[in-house]
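**Student:** I'd like to go over a predicted model; first the sequence, then the structure.
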Amino acid sequence: MHTIRLTPLEEDTGTRLDSFLSRRVEGLTRSAAARLLAEGCVTCDGAVPGKSYRIAGGEELCVTLPEAEEPEAVPQDIPLDVVYEDEDVIVVNKPVGMVVHPAPGHPDGTLVNALLHHCGDSLSGIGGEKRPGIVHRIDRDTSGLIIAAKNDAAHLALAAQLADHTLARTYECLAVGNFRQDSGTVNAPIGRSRSDRKKMAVVAGGRPAVTHWEVLARYPGVTHLRCRLETGRTHQIRVHLAYIGHPILGDTVYGNKKPVPGLTGQCLHATGLRFLHPHTGCPVELTCPRPEEFERMLVKLQKRT
C-alpha cells in the first residue's frame, strides 16, 4: 500500500469527495473511490470523512491506496485481423473497444491475450510479461494498424524507428467544426492535465508533440482529416485537435460528453503504417480500410451536403 496527499483547489469546493478523488487520482474510478471511503482509507485533516462529504476548500486529504494487482497475460483465442505477418513482425488492424494490454480493470480480452494465442512463444520479451511484443499503442476506442515484434532484435529496431520517425503512422478522423486552411501543424507540448489526472492536455513544460493534418473533405459542421504523427504522445491527436477547437467526433473525453449515435468510440482510425523491415531493411508500407462505423458516418455526412 502507499499513501498520497492531496490539497483541493478553489474550483473543487462543493465537489463530492468520491468524485474529486476519481479526478485527481490516476486510474481510480468513482466507485473505487467510494469503496476507499467506506473502508476508512481516506482521511480529511486527520479524520475519516463521511461518504457524502463535499470539499470545503483548504483541507488536506490523505489517501491510502492498495497495490494494484497486475493481471497475468494469458493466451486467449480472440480473432485477429492480421494485415501483415512474418517471422519478425505482425501487424494487426485493431477494432474499436479492444484494449492493447492487460491492466487493472481490463484483465483479459486484450490484443496481447490474442497475440499470445496467435503467435505462441514467438513474441519479443522486451515489453515484459504484460506487454510482450508491443512496440507502440493506440487507444481502446481508436481502431487501426498496430505493430508487434516477434523477437527482441526486431523490437529494438522498431523502437529505434519510432524514436527517429522512420516508423510513420497515418490516421484519418472526423473532426468537429470547419477548417479554414487545407493543411496545418499543431506543435504544442503535451502532459498530464493539472485539473484531471486521468486526462492529457497541452501544458507548459509538457513533452514535445507535433501533429500534421490535412483536409480530405468538408461537411456541414464536420471535417474529414488525415493526420500524421511526428511524435507519439498519449492521446496526441485527440488532445491537439481539441486544443485548436476541433475535437474528434465521438470523443467524450476531450470533446462533447454526449455519445454520438452510431459511434462506439471516437471517429479516429490508424489507416497507414510505414517502416523499414527490421531484418531486411526493406521499406514496408501498409494500409487498412476504415471501419464500418466510420464509413456509415461518412455516408450520413455526404447526404447532408
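**Tutor:** Happy to help now that I have it. Numbers count the residues shown, from 1 in each chain.
**Student:** only C-alpha atoms for contact and neighbour calcs from this point on.
**Tutor:** OK.
**Student:** got the contact list for the nearest residue to Leu123 once chain neighbours are set aside?
**Tutor:** Excluding its sequence neighbours, the residue lying closest to Leu123 (CA to CA, 6 or more residues apart in numbering) is Lys150, at 3.8 Å. Contacts for Lys150 (CA atoms under 8 Å, 6 or more residues apart in numbering) come out as Glu87, Asp88, Val89, Ile90, Ser122, Leu123, Ser124, Gly133.
**Student:** can you map out the strands along this protein?
**Tutor:** Taking DSSP state E, the strands of the chain run over residues 2-6, 42-44, 61-65, 82-85, 89-94, 143-149, 168-176, 183-187, 190-192, 200-202, 210-219, 222-229, 268-276, 283-287.
**Student:** Run through who's touching the second one.
**Tutor:** Same thing as strand 42-44. For strand 42-44, using CA under 8 Å, 6+ apart, the contacting residues are Leu36, Val48, Pro49, Glu59, Glu60, Leu61, Cys62, Val63, Thr64.
**Student:** Repeat that for the fifth one.
**Tutor:** With contacts defined as CA under 8 Å, 6+ apart, strand 89-94 is touched by 80-85, 111, 143-150, 154, 288.
**Student:** Kindly report the same for the longest one.
**Tutor:** Outside strand 210-219, the residues that touch it by CA under 8 Å, 6+ apart are 178-179, 181-188, 223-231, 236-237, 240, 301-302, 304-305.
**Student:** Mind giving me the ChimeraX command for buried ones among these?
**Tutor:** Entered in ChimeraX, the line below selects the buried ones among the contacts of strand 210-219, by 16 or more other CA atoms under 10 Å:
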select :178,179,188,223,224,225,226,227,228,229,230,231,236,237,240,301
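**Student:** how long is stretch 73-88 end to end?
**Tutor:** The straight-line separation of the ends of stretch 73-88 (CA to CA, to the nearest Å) is 21 Å.
**Student:** Comparison target, given below:
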Amino acid sequence: MERIEHVITEEEQHQRIDKVLSQWNEDWSRSQVQEWIKEGRVTVNGATVKANYKCEADDRIVISVPEPEVLEITPENMDLDIYYEDRDVIVVNKPRGMVVHPAPGHLSGTLVNGLMAHCKDLSGINGVLRPGIVHRIDKDTSGLLMAAKNDYAHEKLSQQLSNKTVTRKYKAIVHGVIPHDVGTIDAPIGRDPKDRQKMAVVENGKHAVTHFRVLERFSQYSLIECELETGRTHQIRVHMKYIGHPLAGDPKYGPKKTLNIEGQALHAEVLGFIHPRTEEYLEFKAPLPDDFSRILTFLRSEG
C-alpha cells in the first residue's frame, strides 16, 4: 500500500475533495477516488470525510492507495486510427482523451484494450497492464504511438529510445510570445518536491532535453514544434512551464485562464524509427486534430 500526503494549495481550495484528488493522477478516475473515500482510505487533517467535502487551504490530505490488483485485460473492439502495421510493430494515432494503458480506475477504453482486440498478441516485456507499450503519451495528448507485437521488436525499439535515435516531433500552442526562433531546454526532471503528483525541473532529476522552434506568433500565444531528445514523464509540459511558456489548456502545469480546449494543446505529429527486423527507417506524420486546428484558426483570425 502506498501512502500519499499532500497539503491543499490556495488554487485547490473550495473544491470537492473527490474532484481535487482525481486531478492529481490521470490514472485515477473520480469514481475510483470516491470508492477510496468510502473505504476510509482518505483522511483530511486526520479525519475521514465524505466525497463532497470542500477543501480548505492548508488541509493535510493523506491517501492510502491500495496495491493494484493483478488484472486481466479485456480486449475491446475499437475503430483504431492505424498508420502502419506488420508482424512486429503497429503505429497508431491516439485521440485526445484516451488513456494508453489500463490502471486502477481506468480498466477499459484504453488504447491497450483496443490493441489487444485488434492484434490478438503483443509483447509481454512491460507486464500484464502494459503489453506492447514501448513508450507512452499522456491521456490528453493526441498523436502517434508505436507498440511492439513481440519481445524481439520491443527490445529493439526500446534500445532505439535509449540511444535517442527515435524521431519524435510535437506541435504545441503555448502561452506567451516567444521572442527567439529556436531554443534548447536542457534541465533535469523529477518529482515535484511540493506535489508528488506533478513533475518539475529539480536538481537531482533525470537528464531531459527538449529542442523547440517557433512556427507562428499570435498576440498572446505561440505555435511551436518540439523535438524530444529524451522521453521523461510530462517532459514538454514541464520544460515549457519552466521557461515561462506553459502549454495552453494544460490543467496540471498551465494557468486556468486559457484557450477553449479540453486538455493541453499538444500533438505527437511525427514519429520515426528503424524497423526492428528490416532495419529500414520509417517515418509517419499525423495531421493536427480538429480541436487543435480550430484553435489555430481562431488565433489567426485575431490578427
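**Tutor:** Done, it's in. Being a predicted model, the structure only gives us computed values, none of them experimental.
**Student:** Overlay the chains and give the TM-score.
**Tutor:** For this chain pair, the superposition-based TM-score is 0.85 by TM-score structural alignment, normalised by the length of structure 2; 299 aligned residues with a CA RMSD of 3.2 Å.
**Student:** Filter the contacts of strand 89-94 of structure 1 down to the buried ones.
**Tutor:** Judged by 16+ other CA under 10 Å, buried ones among the contacts of strand 89-94 of structure 1: Leu111, Ser143, Gly144, Leu145, Ile146, Ile147, Ala148, Ala149, Lys150, Ala154, Cys288.
**Student:** related to what we said a few turns ago, and the furthest pair within the contacts of strand 42-44 of structure 1?
**Tutor:** Spanning the widest gap among the contacts of strand 42-44 of structure 1 are Leu36 and Glu59, at 18.0 Å by CA to CA.
**Student:** Which one's more surrounded, the two?
**Tutor:** More crowded of Leu36 of structure 1 and Glu59, by other CA atoms under 10 Å: Leu36, with 19 against 15.
**Student:** what residues are up against Cys55 of structure 2?
**Tutor:** Contacts of Cys55 of structure 2 by CA under 8 Å, 6+ apart are Ile8, Glu12, Gln13, His14, Gln15, Arg16, Ile17.
**Student:** Next: Glu269 of structure 2.
**Tutor:** Gly143, Leu144, Arg168, Lys169, Tyr170, Lys171, Lys285, Ala286, Pro287, Leu288.
**Student:** ok, the closest residue in space to Leu228 of structure 2 that isn't next to it in sequence - how many residues close by?
**Tutor:** Leaving aside its sequence neighbours, Leu228 of structure 2 sits nearest to Thr210 (CA to CA, 6+ apart; 5.0 Å). Burial of Thr210 of structure 2 is recorded as 19 neighbouring residues (other CA under 10 Å).
**Student:** and if you look at the one 3 residues further on?
**Tutor:** Arg213 of structure 2 has 17 neighbouring residues, counting by other CA under 10 Å.
**Student:** Tell me the spacing between the nearest residue to it once chain neighbours are set aside and Val214 of structure 2.
**Tutor:** Spatial nearest neighbour of Arg213 of structure 2, chain neighbours left out: Val182 (4.1 Å); criterion: CA to CA, 6+ apart. Separation of Val182 of structure 2 from Val214 of structure 2 (CA to CA): 6 Å.
**Student:** Tell me how many other residues surround Leu161 of structure 2.
**Tutor:** 19.
**Student:** what sits against it?
**Tutor:** Leu161 of structure 2 neighbours (CA under 8 Å, 6+ apart): Thr230.
**Student:** Would you state the helices of structure 2 in chain order?
**Tutor:** For structure 2, the helices defined by DSSP state H cover 17-24, 30-38, 111-119, 151-162, 235-242, 290-302.
**Student:** deepest of these, which one?
**Tutor:** Greatest average neighbour count among these goes to helix 235-242 (a mean of 22), per mean count of other CA atoms under 10 Å.
**Student:** Quick check: the gap between Pro247 of structure 1 and Cys173 of structure 1.
**Tutor:** In terms of CA to CA, Pro247 of structure 1 sits 10 Å off from Cys173 of structure 1.
**Student:** Determine the residues that are contacts of both of the two.
**Tutor:** In contact with both Pro247 of structure 1 and Cys173: no residue, using CA under 8 Å, 6+ apart.
**Student:** Can you say which of the helices of structure 2 is nearest to Lys252 of structure 2?
**Tutor:** helix 17-24 (7.9 Å).
**Student:** what about Thr64 of structure 1, how many residues close to it?
**Tutor:** 16.
**Student:** who touches it in this structure?
**Tutor:** Counting by CA under 8 Å, 6+ apart, the residues that Thr64 of structure 1 touches are Met1, His2, Thr3, Ile4, Cys41, Val42.
**Student:** From those residues, list just the buried residues.
**Tutor:** For the contacts of Thr64 of structure 1, buried by 16+ other CA under 10 Å: Cys41, Val42.
**Student:** Now tabulate the contacts of Thr64 of structure 1 in JSON lines and tack on distance to Phe294 of structure 1.
**Tutor:** Formatted as JSON lines, the contacts of Thr64 of structure 1 follow (distance: CA to CA, whole Å):
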{"residue": "Met1", "distance to Phe294 of structure 1": "43"}
{"residue": "His2", "distance to Phe294 of structure 1": "43"}
{"residue": "Thr3", "distance to Phe294 of structure 1": "44"}
{"residue": "Ile4", "distance to Phe294 of structure 1": "42"}
{"residue": "Cys41", "distance to Phe294 of structure 1": "44"}
{"residue": "Val42", "distance to Phe294 of structure 1": "44"}
